Each structure stands twice: as structure tokens, then as C-alpha cells.
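Chemist: Just to be clear, the model below is a prediction. Sequence and coordinates:
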Amino acid sequence: MKDRIKIIVGDITQLQVDAIVNAANCSLLGGGGVDGAIHRAAGKELLEECRTLGGCRTGESKMTGAYRLPCKKIIHTVGPVWHGGGHHEPELLASCYATALQMAETHHLKSIAFPCISTGVYGYPHAAAAKIAWDTVKSHIRDGKYEGDVVLCCFREEDAEIYRKLMQNQTYTD
């Protein structure tokens, strides 16, 4: 498992993977944080394609071309806004990771990079979000639902450290 999941601190727009995941808003038309960085780096063609998609619901994913990015595809997913955890936020966040991995597998994408979805302006607590991401990615790999490699690309060293601790706490059967 550990050889299939890599934890890095870096700029997701610079990664040479088959797909990067965009922590998008429901409109898919760009925003701040990771979403804005991806739209700026990809170029105006990304916005033009996103306009044809009709938005995206929270917990779901849609795919576009990558345009000027070094990856092949962008998988846009809409994470939940944190409202204390009692509004299906954990299930919706897990669905972001699951639907993106399913899309990558369906389209034979052998490597995918995720940002820390919903932990910026959407306010999801970092440790709780990382645990959901880790568990969802791990189960998809373990169960053979995704056969590629996964990069957990963190903007902050603190988030990478949370993932490293989760990885260290895994047993062989996990």
C-alpha cells in the first residue's frame, strides 16, 4: 500500500501525473485557492470547457482536459462546506475522493493527485479531512477499485505531517 500512495508538499499544478483533482466550487467556473491556481495554470480553455458541464453537485466529480498543465486530465470535485459535521460532511467528502478515483479507474488513468479537499475556505478540520481522504484512498487501492498510484499533494507541511502519521499507523492488513 505504502508504495502506491505518496505524500508531498508542493504545487499540484506542476505535477506530472495522469490526473490532478481540483477542489472546485459547484459552478466549476474557478474560484480561490487550489481551484483558482488550476484555472490560471491551465488557461482560458479550461474555463470554456467547464462552462459546458453544467456545474457539479457536492460530493460528485467531473473531468476535463488539462490544457496547459503537465497532467493529462483534471478531475473537478466539489467538497462540502464544514457546518460542524452534522450535515453529511464526512460522507460527502469521502464521496469526493471515491468518485474521483472511480473516474480515474474508468478512464485508465494510472496516477492521480489530490489536494486537501474542503480544508481551505470551506473550513473542514484538517485532521478529520485527512483521515477521510486516507481511509477512502486506502480502501479503493486495497479493494482493487483503483489500480493506479495516488499522490496526496499538500499545500502546507502540517497537512503532510497528518498524512504521514496516518500512514505510519497502518498495519499490514490495512
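Modeler: Great, that's in hand.
Chemist: okay, CA-based contacts and neighbour counts for the rest of this
Modeler: Will do.
Chemist: list the contacts for the residue nearest in space to the middle of the chain?
Modeler: The residue lying closest to the centre of the chain (Cα atoms, centre = their mean) is residue 114, at 3.2 Å. By Cα atoms under 8 Å, 6 or more residues apart in numbering, the contact set of residue 114 is 12, 20-22, 150-153.
Chemist: This protein: helices as residue ranges?
Modeler: All helices of the chain, identified by DSSP state H, fall at 33-42, 44-51, 89-106, 126-142, 157-168.
Chemist: between the ones you listed, which one is nearest to residue 80?
Modeler: helix 89-106 (5.6 Å; Cα to Cα).
Chemist: by how many degrees do the closest one and helix 126-142 diverge?
Modeler: Angle of helix 89-106 versus helix 126-142, following axes from the mean of the first three to the mean of the last three Cα atoms, to 10 degrees, is 40 degrees.
Chemist: Presented hereafter is structure B, for comparison with structure A:
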Amino acid sequence: MKIKLIQSDITTLRVDAIVNAANSSLLGGSGVDGAIHRKGGPAILEACQEIRATQGKCNVGEAVITTAGDLPAQYVIHTVGPVWNQGGKEKEELLKNCYKNSMHLAIENKVKTIAFPCISTGIYKFPKELAATIAIETIKNYKNQTIIEEVIFVCFTHEDYAIYDRIVNNEN
């Protein structure tokens, strides 16, 4: 499994699955969540509404999978990151679960390429360095699985890209 880092808009990527930093309602929001819902069209919202009708909201750390609608990806994996507030180990575990549960859904659905945004670092205020470290370490734990061929960390801003780049290059 190859790990790649790019600075881009996740909604433009031709990959099997993109991950959405969703809120627990699954009904769209701001940031990457809003962009995915806007650009993906009504099919994503309809799929999310069906999930809500069956299971209710999506809890923090959990993930669900839907169509990608009008996006160039095949699937959107929606995961709900933790709000930092005062932080702590519990928040770190919940963020780690976002990546684990997204990877499990990707493997179950035979996804070969998956792209992750920076989860919880926007309005949820998770410290960016810590979030990037958790993301990279958690994904590296999947290096021996045989389904996913490429994981792409998609940073929207140069600041996020620089943080991920430093962490990736310090660990290699």
C-alpha cells in the first residue's frame, strides 16, 4: 500500500473513495462536508437520509458509506470526527477510530484508492500536528492488508500540507 500526500480539493479526485469529515447528522455542513454535498449533488444527501432512517445519526468515530453522486469518485465514506474542546486521550482515540472505521469500510467495499481530508482540524479545532500524526500512524497500521493499494492524504491548505509533509518525511 502506497501513501501519498497532495495539496488539492478532495472533490476533484478520481479515486474509488473519498472520505468526508461529516457531522453526526450526515446532512451536510460547512468545510469539506459542505463541498462534498454541494458538488456531489442530491444523491449523496438521499443516501445519507436513508442511513439516518435505518440507524439514526452517525456517532463520533464511526463511518458509513454512500454513493459519490456527481463526484468523480465511486463512494463517499462519511466519518464523524471529535470536537477537540479540552482534548485528551478519549478525543485522540475517537479520531483514530475515524481512520480505522473508514479503512474497514474501504476494505469491505474492495476500494483500491482512498483519499482522506484533514479530519476534525477545521471548526472542530483538533490540533493539526496531533491530528496529522494520528492519521498517518493509524493508516500505516494497514500496510499489510491487500485490498487498498493507495491512500492519499489530501490537504486543502499549504499549512496542512506542510504539517503532513514534515511528519511523513520524519517517520521515513
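Modeler: Yep, that arrived. From a predicted model like this one, the values you see are computed outputs, not experimental measurements.
Chemist: corresponding residue for residue 66 of the second structure in the first structure?
Modeler: In the first structure, the residue equivalent to residue 66 of the second structure is residue 64, according to TM-score structural alignment.
Chemist: Filter the contacts of residue 114 of the first structure down to the ones in strands?
Modeler: 20-22, 150-153 (DSSP state E).
Chemist: For the residues you listed, give me TSV that also has distance to residue 32 of the first structure and neighbour count.
Modeler: Shown next, in TSV, are those (distance: Cα to Cα, whole Å; neighbours: other Cα atoms under 10 Å):
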residue	distance to residue 32 of the first structure	neighbour count
20	17	32
21	15	29
22	11	32
150	24	24
151	22	19
152	20	24
153	17	23
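Chemist: Out of the residues you listed, which is nearest to residue 123 of the first structure?
Modeler: residue 22 (16.5 Å).
Chemist: what does the closest one align to in the second structure?
Modeler: In the second structure, residue 22 of the first structure lands on residue 20 (TM-score structural alignment).
Chemist: Around the closest residue to that match other than its chain neighbours, how many other residues sit close by?
Modeler: Using Cα to Cα, 6 or more residues apart in numbering and skipping residues adjacent in sequence, the residue nearest residue 20 of the second structure is residue 78, 4.6 Å away. Neighbours of residue 78 of the second structure under the rule other Cα atoms under 10 Å: 25.
Chemist: now swap in residue 72 of the second structure and tell me
Modeler: Other residues close to residue 72 of the second structure by other Cα under 10 Å number 18.
Chemist: ok, now residue 48 of the second structure?
Modeler: Neighbours of residue 48 of the second structure (other Cα under 10 Å): 24.
Chemist: And residue 169 of the first structure, by the same measure?
Modeler: The burial count for residue 169 of the first structure: 10, using other Cα under 10 Å.
Chemist: what does residue 82 of the second structure give?
Modeler: 25.
Chemist: State the distance from it to residue 151 of the second structure.
Modeler: 22 Å (Cα to Cα, to the nearest Å).
Chemist: Matching the residue nearest to residue 20 of the second structure against the first structure, which residue comes up?
Modeler: So, by TM-score structural alignment, residue 78 of the second structure is matched to residue 76.
Chemist: Aligned against the second structure, show me the partner of residue 117 of the first structure.
Modeler: In the second structure, residue 117 of the first structure lands on residue 119 (TM-score structural alignment).
Chemist: Spatially nearest residue to its match (excluding sequence neighbours)?
Modeler: residue 21 (5.4 Å).
Chemist: give the contact list for the one you found.
Modeler: Contacts of residue 21 of the second structure (Cα under 8 Å, 6+ apart): 32-33, 78-81, 117-120.
Chemist: now do residue 75 of the second structure
Modeler: Residue 75 of the second structure touches 16-18, 65-68, counting by Cα under 8 Å, 6+ apart.
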